[in-house]
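Engineer: Got a predicted model here, sequence first, then my questions.
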Amino acid sequence: MVRQELVAEHGLMAGLRTVKRACAPYRQKLLAAALATVRFETPPGWQLQIDFDERRVAIAGVPVRVHLFVATLGHSRRLHVRVFRSEAQGSWFAGIEGAF
């Protein structure tokens, strides 16, 4: 099909092997994207993923660094997000407790 389109649209004659070599990088990108987005399925209540992220925000016009606690349920992908001033152990515990 691609070879026919090359002839019809551009008047180019190319062998099948040439077309395959030219398309190989695009196929690899598509394959990598498909593999990267494979959903990891877990039964309900089986898994909770937690982590922190850091952002700069303006509070009363003053730039402040905040730490976002994010908990994601493995089955439903529902999120629980809380903002903390640090990633101290107490923040982890409060974030996990809030998620439950």
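Structural biologist: Arrived safely, thanks for sending.

Engineer: from here on, contacts and neighbour counts on C-alpha atoms
Structural biologist: Noted.

Engineer: Counting by contacts, list what the helix ranked longest in the chain packs against.
Structural biologist: Criterion DSSP state H: the longest helix present in the chain is helix 16-36. Under the contact criterion of 3 or more Cα pairs under 8 Å, 6 or more residues apart in numbering; DSSP states H and E, the helices and strands touching helix 16-36 comprise helix 2-10.

Engineer: Could you check the angle the helix it packs on makes with helix 16-36?
Structural biologist: Here helix 2-10 points in a direction 110 degrees away from that of helix 16-36 (axes from the mean of the first three to the mean of the last three Cα atoms, to 10 degrees).

Engineer: Using neighbour counts, pick out the buried residues of stretch 17-24.
Structural biologist: Buried residues in stretch 17-24, counting neighbours by 16 or more other Cα atoms under 10 Å, are absent.

Engineer: In addition, the following structure is provided for comparison:
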Amino acid sequence: MAMPGQLMFARRLGPTARLMIWLLIGLSCVVVDVRYHALDGLRSGFSLLLQPVREVMRVPTSVAAELTGFSPATVSCKKSATPCWLNGRSCSSG
């Protein structure tokens, strides 16, 4: 028997219905943002909050670059100390 305040045949929304609800909420956020630029502040706030995470995620790449001595900015052409991509030409050209 049901307790007071408890529904006897309570049912939850199915996974498809929940997915549709979240898709509609997301789509409405996109429409509101495109129309009114309402989420610019929220987006910039998330960017500020996620900047330390980005830096932490870059650490393995920078450590690997330091260990191997390879970095795209330090690869230079044979005849010039200036990196090839700054000269607008490929390193294979002489």
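Structural biologist: Arrived safely, thanks for sending. Keep in mind that what you see is a predicted model, and the values were worked out from it rather than measured.

Engineer: TM-score of the superposed pair?
Structural biologist: The pair, once superposed, lands on a TM-score of 0.26 when counted by TM-score structural alignment, normalised by the length of the second structure; 37 aligned residues with a Cα RMSD of 3.2 Å.

Engineer: And the next helix or strand past the longest helix of the first structure?
Structural biologist: Following helix 16-36 of the first structure in sequence order, the next helix or strand is strand 48-59 (DSSP states H and E).

Engineer: Can you give the contact residues for that following strand?
Structural biologist: Contact partners of strand 48-59 of the first structure, identified using Cα atoms under 8 Å, 6 or more residues apart in numbering, comprise 63-74, 87, 96.

Engineer: Okay, buried residues for it please.
Structural biologist: Judged by neighbour count using 16+ other Cα under 10 Å, the buried positions of strand 48-59 of the first structure are L48, I50, F52.

Engineer: Also stretch 64-80 of the first structure?
Structural biologist: Taking 16+ other Cα under 10 Å as the basis for neighbour counts, the residues of stretch 64-80 of the first structure that come out buried are V66, H67, L68, F69, V70, A71, T72, L73, G74, H75, H80.

Engineer: Pretty sure the last one sits against A99.
Structural biologist: Looking back up the chat, that one is H80 of the first structure. Yes. Assessed by Cα atoms under 8 Å, H80 of the first structure is found in contact with A99 at 5.8 Å.

Engineer: list the residues that contact both of these two?
Structural biologist: With contacts taken as Cα under 8 Å, 6+ apart, the residues that reach both H80 of the first structure and A99 are A71.

Engineer: hmm, back to that, could I get the buried residues of stretch 64-80 of the first structure as TSV with distance to K29 of the first structure and secondary structure?
Structural biologist: As requested, the buried residues of stretch 64-80 of the first structure are exported to TSV (distance: Cα to Cα, whole Å; DSSP: H, G, I helix; E, B strand; the rest coil):
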residue	distance to K29 of the first structure	secondary structure
V66	35	strand
H67	34	strand
L68	32	strand
F69	32	strand
V70	30	strand
A71	30	strand
T72	28	strand
L73	29	strand
G74	27	coil
H75	28	coil
H80	32	strand
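
Engineer: out of these, who's nearest Q28 of the first structure?
Structural biologist: Among the buried residues of stretch 64-80 of the first structure, G74 lies closest to Q28 of the first structure (Cα to Cα), at 28.3 Å.
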